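Visitor: Mind looking at a prediction? Sequence and model below.
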Amino acid sequence: MNAHHGPDTAPLIRSDAQGVATLTLNRPQTRNPLSEATLMALSEHFSAIAEDRTVKAVVLAAEGPVFCAGHDLKEMTAHRGDEDRGRAYFEAILGLCSAVMQQIPALPQPVIAAVEGTATAAGCQLVASCDLAVAGEKAQFCTPGVHIGLFCSTPMVALSRNLSAKHAMEMLLLGEMVPAAEAARMGLVNRVVPADGALAEAQRLAAVIASKAPATVKVGKRAFYEQREMGLKSAYDHASAVMVENMLAREAEEGIGAFIQKRAPVWEG
């Protein structure tokens, strides 16, 4: 956390424990929008975590009754008075947001969203961009752009890579609130827990991941996203090549050796 920000002013707070970094959106009074300041903070924290060998998993949470309301429309609308009617600013803020969303799958460590309240528009995109997601039973998800003449085209990228085509189109075309249980059925979240229990469950999952060999998790996460963009044969060729390298790595030698010898593996660093 930047030292010059107090806990009341920082748009994002980081706390670390047992190899898990928890990032908490901290603008509850404005519904935790993905403002320029928040996006910059997310980007900086993700860049730092990517280089931090002590962090094995990341939890993304939020203060207050709304997880994330998406783009700061007031901030964006303020630039309509610019000479270009805001074009340059809109391009910059959407470029920044898209870059942050891509940092999540690119991060070596798995990222788990802990969602209470509503996650709408780019806030829903943020949840879809995470590797795993846990929702409190009162959480709701929505891509409501269609109601205000601004179709959720960038959230669509993450949504369409998580949900079946029909489910993604249903959310995008109707713009209706999807309750937590339905979001789990659609595949937007992994599991639903009692209200106010999402953070604890996300941190529990993060602790399980943190107990695994970190280099193995890093290799696997990267290969997952790489192969998903490929055709079937290319995906198998790539995954096989990754697995050969993995088989020759010290962690696999130790893990497989421990399995055969019926003992617990000892992971390095």
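Guide: Arrived safely.

Visitor: going forward, measure contacts between C-alpha atoms and count neighbours the same way
Guide: Noted.

Visitor: List the contacts of the nearest residue to Thr143 once chain neighbours are set aside.
Guide: Closest residue to Thr143 apart from its sequence neighbours, by C-alpha to C-alpha, 6 or more residues apart in numbering: Ala121 at 4.4 Å. By C-alpha atoms under 8 Å, 6 or more residues apart in numbering, the contact set of Ala121 is Ala69, Gly70, His71, Cys142, Thr143, Pro144, Gly145, Cys152, Pro155.

Visitor: could you dump these to JSON lines with distance to Ala241?
Guide: Below are the contacts of Ala121 laid out as JSON lines (distance: C-alpha to C-alpha, whole Å):
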{"residue": "Ala69", "distance to Ala241": "41"}
{"residue": "Gly70", "distance to Ala241": "39"}
{"residue": "His71", "distance to Ala241": "40"}
{"residue": "Cys142", "distance to Ala241": "39"}
{"residue": "Thr143", "distance to Ala241": "38"}
{"residue": "Pro144", "distance to Ala241": "42"}
{"residue": "Gly145", "distance to Ala241": "42"}
{"residue": "Cys152", "distance to Ala241": "37"}
{"residue": "Pro155", "distance to Ala241": "32"}
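
Visitor: The structure to be compared is supplied as follows:
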Amino acid sequence: MAEIVSFRKDNNNSGEGALVLRQLSDGILRLTLNNPPANALNISVMETLMGELQGAADDKDVRIVVIASTGNVFSAGHDLKELTAHRADEDDGVAFFEETFALAADLMLEISRLPKPVIAEIDGLATAAGCQLVASCDLAICTDTSTFCTPGVNIGLFCSTPAVAVSRAAHRKQAMEMLLTGETIDASTAKDFGLVNRIVPKQYLTQVVSKYASVIASKSPEALRIGKEAFYKQLEMPVAEAYDYAASVMVDGMLTGDAQEGIGAFLGKRTPEWKGE
């Protein structure tokens, strides 16, 4: 397993003090943002989350990742107070701004490149880079009271990096509507736009997400790894090229031990035993 970087809000080692809470059960790794009140994605939070994801990549005990949050805000995005404080730096904050936005980009790419599915579990507001985080996950399930926005234009700063993920999750014109107006949309609108998969009552959120996660975790880990990588790669290709690439992936997939086991189990009417190879 890759080394997991652990940052704390204080010097103790209690779970309650962790910026990202970690819980692993039945192959489901739950990473919970714990930076109240806004769960801002400051440098420490992003580094901690990045470390956890990197550790999960090679951990055979992890089959799927859920990103959730504590409190009433899923994430308010970047920490504006932290960013503003660095305007006093000799370079007017340029180096720190570059570090922050580059780290955010690396974090979002880490999610899409992770060889395991990632589900966003949203209860509350997801704004700016918080909305970017939602859009970067493979699946997103939210409560009926959750809200979403990319409000950079309201403070004179267009949400350019959130736009990368949002424009790939939502339909183009709806993404531009969010980015140009900065207005908050409700859960139903977010589903219509394509930002979330399902909306559930608050009391059932964790239950529904856990059900989805359990179903996915029961599948071949090798098939999930190959399939997720291929899905994102083919999206960037012309259709003909995408079919050629996908066909080659199917051939490689047929040669895996899990495909042989899965097809044999299907034909033999038995439950497959995945080896992850």
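Guide: Now that the structure is in, tell me what you want to look at. From a predicted model like this one, the values you see are computed outputs, not experimental measurements.

Visitor: one step back: out of the contacts of Ala121 of the first structure, which ones does the second structure keep as well?
Guide: Contacts from the contacts of Ala121 of the first structure that recur in the second structure, judged by both residues aligned by TM-score structural alignment, their matches' C-alpha atoms under 8 Å, are Ala69, Gly70, His71, Cys142, Thr143, Pro144, Gly145, Cys152, Pro155.

Visitor: Just give me the match in the second structure for the last one.
Guide: Put plainly, it is Pro155 of the first structure. Following TM-score structural alignment, the counterpart assigned to Pro155 of the first structure within the second structure is Pro162.

Visitor: got it, and the second one?
Guide: With TM-score structural alignment as the matching criterion, the partner of Gly70 of the first structure in the second structure is Gly77.

Visitor: Tell me which stretches of the second structure form strands.
Guide: 20-25, 28-33, 64-69, 73-75, 118-122, 125-127, 139-143, 147-149, 185-186, 198-200 (DSSP state E).

Visitor: residues in the second structure aligned with stretch 249-257 of the first structure?
Guide: So stretch 249-257 of the first structure sits over residues 256-264 in the second structure, by TM-score structural alignment.

Visitor: outside of that stretch, which residues touch it?
Guide: Residues contacting stretch 256-264 of the second structure (C-alpha under 8 Å, 6+ apart): Ser220, Glu222, Ala223, Gly253, Met254, Pro272, Glu273, Trp274, Lys275, Gly276, Glu277.

Visitor: Skipping adjacent residues, who's closest to the second one in space?
Guide: Distances taken as C-alpha to C-alpha, 6+ apart put Gly276 closest to Glu222 of the second structure, at 4.9 Å, once the chain neighbours are dropped.

Visitor: Who are the contact partners of the one you found?
Guide: Ser220, Pro221, Glu222, Gly257, Asp258.

Visitor: Now neighbour count and distance to Ala95 of the second structure too, for the residues you listed, in TSV please.
Guide: Formatted as TSV, the contacts of Gly276 of the second structure follow (neighbours: other C-alpha atoms under 10 Å; distance: C-alpha to C-alpha, whole Å):
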residue	neighbour count	distance to Ala95 of the second structure
Ser220	21	43
Pro221	23	40
Glu222	20	40
Gly257	15	48
Asp258	22	47
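
Visitor: and the two most separated of those residues?
Guide: Across the contacts of Gly276 of the second structure, no pair lies farther apart than Pro221 and Gly257, at 11.2 Å, counting by C-alpha to C-alpha.

Visitor: ok, back up a step: for the match of Pro155 of the first structure, grab the count of nearby residues.
Guide: Around Pro162 of the second structure there are 26 other residues, counting by other C-alpha atoms under 10 Å.

Visitor: What's the local residue count around the residue nearest to it when sequence neighbours are not counted?
Guide: Using C-alpha to C-alpha, 6+ apart and skipping residues adjacent in sequence, the residue nearest Pro162 of the second structure is Gln132, 4.6 Å away. Using other C-alpha under 10 Å, Gln132 of the second structure is surrounded by 29 other residues.

Visitor: What of the one 10 residues further on?
Guide: Counted with other C-alpha under 10 Å, the burial measure for Cys142 of the second structure works out to 29 neighbours.

Visitor: how about it, what's its partner in the first structure?
Guide: That one, Cys142 of the second structure, aligns with Ala135 by TM-score structural alignment.

Visitor: what residues are up against its match?
Guide: Ala114, Val115, Glu116, Ala180, Val189, Arg191, Val192, Val193, Ala198.
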